[in-house]
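*Asks:* Build me a structure from this.
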Amino acid sequence: MEFLGMTTIFLLVCISCLLLFTTWRSISQKEKQPPGPIALPIVGNLLQLNPWNLPESLKKLSKKYGPVFTISLGPQKAVVLYGYDVVKEALVDQAEDFSGRGSLPLIEKLFQGTGIVTSNGETWKQLRRFALTTLRDFGMGKKSIEERIQEEANFLVERIRNTHERPFNPSNFLVHAVSNIICSVVFGDRFDYEDKKFLTLINLLDENDKLQNSIQTQEKGNGHSEFTVETLSRSTLDLFLAGTGTTSTTLRHGLLILQKFPEIVEKIQKEIDHVIGRNRSPCMADRSQMPYTDAVVHEIQRFIDFLPLNVPHAVVRDTKFRDYFIPKNTMIIPTLNSILHDSKEFPNPEKFDPGHFLNANGTFKKSDYFMPFSVGKRMCAGEGLARMELFIFLTAILQNFTLKPVVDHKDIDISPFVSTLANTPRPYEVSFLPR
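*Replies:* I've put the predicted structure just below:
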């Protein structure tokens, strides 16, 4: 009896240990989070990162910790996704899990989570659906929007012509022209470039925090509606910021790059003369017959890498990703520069080369790695508009003018000013010589 008793106790202990081990292993596997550098109290990994070139810091960390790793931005943890495969797997294959918007103090202060870009959950879904539907109703993707861009391109060309070949910084011209497209959609008409209200509106884009904080009225009669005056106003602001700053900056950077490579401009203009001529406005139907120009526009967007770290995402629930567990609401940084500057897809990615988007026979070459507008549920809602603007504005300018830099083209620095959120071109002046 004593032997049986000891055997029973031994078996119970073994079973208990086995159960404890299984439970511990299950919990351990569930809570295995992505690796990363050791974080210090309060400051996290901020002392280990270069705030002036965060993309380069993350590139170095990816070499040590792999394509999925964790950093601490102060007390806030963020999971970095580095490379095409992991970004696609997260934002496309597990799109719903990664559809949240990450929180950054500056963005929170400006938008307070109420616009299309920064909102989450049902608010975001309804506002995005409303914006896309409304833009389609106003002509997004239809001939009417294209006609508005063509009209504005003509005004821009005439404004440039009136500079009479004097060198100037084209930044304001481009901002005004691109912004007028959004104005024509939101307000029903464009503004004259010297219109005081229009100039005030442009200036207010830089002071949007005060402007938005002044809005207090909400929709009456429906306490659960997402369509309050505040959310709609901030959504309109999103359209102006995204629809003005990003496209005009891309055009401004593109014109700087093209000054450095006059041989590229010559090829574009030869294609323009062959397909369009000098007597009609460029249209989107021309793009399929202009593979070189199309490749140059794509290469400009790839090269400048406007949003190197993307706009931060967040997981909306506890998420299993690859072999890792990511807790709900964790910020996600799905880096775009790791994709746009992938050396396997784009040989010599630091070099500006339209050949990155051309086949050997000169036809246009598509690439899944081309995602300057991000990808998945949070990709830029205005991608179609931006693509039309970039092609028509740039083609119209080069149809009418040749670029003359104020310095030797070999001395032009086309590398962007690198920042945490957005890359911008260096200031410059240029003369536009009529063709």
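*Asks:* Every contact and neighbour count from this point should use C-alpha atoms.
*Replies:* Fine.
*Asks:* count of residues packed around Thr200?
*Replies:* 10 (other Cα atoms under 10 Å).
*Asks:* which residues of the stretch 301-435 of the chain fall in strands?
*Replies:* Listed in chain order, the strands of the stretch 301-435 of the chain (DSSP state E, counting those that start in this stretch) span 313-314, 319-321, 324-326, 331-334, 401-405, 430-434.
*Asks:* looking at these, which is buried most?
*Replies:* strand 331-334 (a mean of 26; mean count of other Cα atoms under 10 Å).
*Asks:* Tell me how far that strand lies from the chain's centre.
*Replies:* 13 Å (Cα atoms, centre = their mean, to the nearest Å).
*Asks:* same thing with stretch 4-17?
*Replies:* The mean C-alpha position of stretch 4-17 is separated from the chain mean by 62 Å, Cα atoms, centre = their mean.
*Asks:* With adjacent residues omitted, what lies nearest to Trp124?
*Replies:* Nearest non-adjacent residue to Trp124, counting by Cα to Cα, 6 or more residues apart in numbering: Ile116, 5.8 Å away.
*Asks:* which ones are touching the one you found?
*Replies:* Residues in contact with Ile116 (Cα atoms under 8 Å, 6 or more residues apart in numbering) are 124, 127-128, 234-235, 238.
*Asks:* What of Gly102?
*Replies:* Applying Cα under 8 Å, 6+ apart, the residues contacting Gly102 are 118, 311-314, 329-332.
*Asks:* need those in a markdown table with distance to Phe391, can you?
*Replies:* Formatted as a markdown table, these follow (distance: Cα to Cα, whole Å):
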| residue | distance to Phe391 |
| --- | --- |
| Thr118 | 28 |
| Val311 | 24 |
| Pro312 | 28 |
| His313 | 29 |
| Ala314 | 33 |
| Asn329 | 38 |
| Thr330 | 38 |
| Met331 | 34 |
| Ile332 | 32 |
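*Asks:* compare with the first, here's sequence two:
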Amino acid sequence: MELLGGATIVLLVCIACLLSFAAWKGRSGKGKMPPGPAPLPILGNLLQVKPSNLAKTLQKLSEEYGPVFTVHLGSDPVVVLHGYDVVKEALVDRADEFAARGHMPIGDRANNGLGIVFSNNELWLEVRRFSLTTLRNFGMGKRSIEERIQEESDYLLEEINKTKGRAFDPTFMLSCSVSNVICSIVFGKRYDYKDKKFLALMNNVNNIFEMINSRWGQEKDRPNSSFHMKNLITSAFDLFLAGTETTSITVRYGLLLLLKYPKIQEKIQEEIDQVVGRSRKPCVADRTQMPYTDAVVHEIQRFISLVPLALPHTVTKDTSFRDYVIPKGTTIFPVLTSVLHDSKEFPNPHEFNPEHFLNKNGSFKKSKFFMPFSAGKRICPGEGLARMEIFLLIATILQNFTLKSVVNPQELNITPTLSGAGNVPPAYQLCAVPR
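*Replies:* Got it, this is the predicted structure:
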């Protein structure tokens, strides 16, 4: 009887696989869904698509199936866009059709569809417009926010000075520094790095970012007015989530890369001494006179590809795209790494090289492939703020300190520890020697 029962189970599994394969064959091909690997029942393509390193496995699949292909995460089909041409076509050229936010369980649980990041339709348009207007009124791209960043950088320098040249992990103080800039904008005040409420907020932001990176963050009746208290609170928290972890991780990863390549650090300091000197703080206006530093900042963002896949998009109606038809409600994953690591635009893309953003005469070279903040209507609303912070914090730190590795720079590991929805640098320590 046991043998018969086992055979029945095997037979049922085989039938399920055949039915799944037949359904997949019927849905994909020209005029239908984009092609992709055959899914297994329930599991889908989870054996081929490793959640621990999505970008790499999706690149391999693109080599087999082309720039537009379908994978199944569980039973749900996901259309993947791989490469600059298809990412730009969807997010920029056809922005209206691909602007809707795709489904993410973490967004449903934490935000309930409110805020900026996970909302859609009129709710998203109203809150995004309000947030951008408010940031502009507070001075995004203007002097007032620049002064807030400069003020907070003074407190950061104080904290670094307390280390007295001893080895330390910069994670905590960088997170506090960046978070305080958001606090200054949203609450009108900064907080001491030891304040209990501030630390609790920091902990919540960190936990949510880690959940988004986990596989639990990647599987499976709104009020009429967008401007009610719960939505405003959620939107404010979105600013913390998007504006704290992403920026502080970028700066932290950047410092690790400067430890790995001390000659690049020296060249930045030479440019700082020449343009800014030691008697005043670096400012955003200096950036145009500091092409090498600007190139390094861009190369940090390109190289680390902090968010390998943009947050999921979706289509709100059956949509013809290239030779295929994407059904309404299908999740879309634009692979930003495939743009940032394009070998034609950036020779040897897996090498950290500021020359990727420099002309032969040493002037800064722009690139339309630079999409660390995504593109189109869902581009990060805090892009301007983040770019100011990254430039000013790195320039201010290097104006005042020379960063030394506690091990031989050649032995430093610069491989990210998380490679799902976000690339996070491995833990490290550094010594900051006053200049």
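*Asks:* which of the residues in stretch 53-63 of the second structure are buried?
*Replies:* Going by neighbour count (16 or more other Cα atoms under 10 Å), the buried part of stretch 53-63 of the second structure is 53-56, 58-59, 61-62.
*Asks:* ugh, wrong one, I meant stretch 368-385 of the second structure
*Replies:* For stretch 368-385 of the second structure, burial by neighbour count (16+ other Cα under 10 Å) applies to 369-383, 385.
*Asks:* Count the neighbours of the counterpart of Thr246 of the second structure in the first structure for me.
*Replies:* By TM-score structural alignment, Thr246 of the second structure lines up with Thr246 in the first structure. By the criterion of other Cα under 10 Å, Thr246 of the first structure has 19 neighbours.
*Asks:* residues contacting the residue nearest to Thr246 of the first structure when sequence neighbours are not counted?
*Replies:* Closest residue to Thr246 of the first structure in three dimensions, ignoring its sequence neighbours and counting by Cα to Cα, 6+ apart: Phe306, at 7.7 Å. Residues near Phe306 of the first structure by Cα under 8 Å, 6+ apart: 246, 250, 372, 422-424.
*Asks:* want to throw these into a markdown table with distance to Gly223 of the first structure?
*Replies:* Below are the contacts of Phe306 of the first structure laid out as a markdown table (distance: Cα to Cα, whole Å):
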| residue | distance to Gly223 of the first structure |
| --- | --- |
| Thr246 | 35 |
| Thr250 | 41 |
| Pro372 | 38 |
| Ala422 | 37 |
| Asn423 | 41 |
| Thr424 | 42 |
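*Asks:* that older thread, closest one to Ile15 of the first structure among the strands of the stretch 301-435 of the first structure?
*Replies:* Distance to Ile15 of the first structure, taken as Cα to Cα, is lowest for strand 324-326 among these, at 28.2 Å.
*Asks:* what's next to that closest one, contact-wise?
*Replies:* Counting by Cα under 8 Å, 6+ apart, 29-34, 315, 318-320 sit against strand 324-326 of the first structure.
*Asks:* do stretch 348-362 of the first structure as well
*Replies:* Residues contacting stretch 348-362 of the first structure (Cα under 8 Å, 6+ apart): 291-292, 295-296, 298-300, 303, 340-343, 346-347, 364-367.
*Asks:* rerun that using 6 Å as the cut-off
*Replies:* For stretch 348-362 of the first structure, the external contacting residues (Cα atoms under 6 Å, 6 or more residues apart in numbering) are 295-296, 299, 341, 343, 346, 364-365.
*Asks:* ok, now stretch 389-403 of the second structure?
*Replies:* Counting by Cα under 6 Å, 6+ apart, 431-435 sit against stretch 389-403 of the second structure.
*Asks:* 8 Å instead, please
*Replies:* So stretch 389-403 of the second structure is contacted by 149-150, 153, 157, 178, 247, 250-251, 255, 258-259, 265, 268-269, 272-273, 278, 281-284, 287, 293-294, 297, 430-435 (Cα under 8 Å, 6+ apart).
*Asks:* Filter those down to the ones in strands?
*Replies:* Assigned to strands by DSSP state E, the following of the contacts of stretch 389-403 of the second structure qualify: 430-434.
*Asks:* Of those residues, which pair is most distant in space?
*Replies:* Leu430 and Pro434 (12.9 Å).
*Asks:* how close does Thr290 of the first structure get to Pro170 of the first structure?
*Replies:* Small correction: residue 290 of the first structure is Met, not Thr. Counting by Cα to Cα, to the nearest Å, the gap from Met290 of the first structure to Pro170 of the first structure is 25 Å.
*Asks:* just Ile276 of the first structure next, same as before
*Replies:* Taken as Cα to Cα, the span from Ile276 of the first structure to Pro170 of the first structure is 25 Å.
*Asks:* how about JSON lines for the contacts of stretch 348-362 of the first structure, with distance to Ile42 of the first structure added?
*Replies:* Formatted as JSON lines, these follow (distance: Cα to Cα, whole Å):
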{"residue": "Ala295", "distance to Ile42 of the first structure": "46"}
{"residue": "Val296", "distance to Ile42 of the first structure": "45"}
{"residue": "Glu299", "distance to Ile42 of the first structure": "41"}
{"residue": "His341", "distance to Ile42 of the first structure": "33"}
{"residue": "Ser343", "distance to Ile42 of the first structure": "36"}
{"residue": "Phe346", "distance to Ile42 of the first structure": "39"}
{"residue": "Phe364", "distance to Ile42 of the first structure": "50"}
{"residue": "Lys365", "distance to Ile42 of the first structure": "48"}
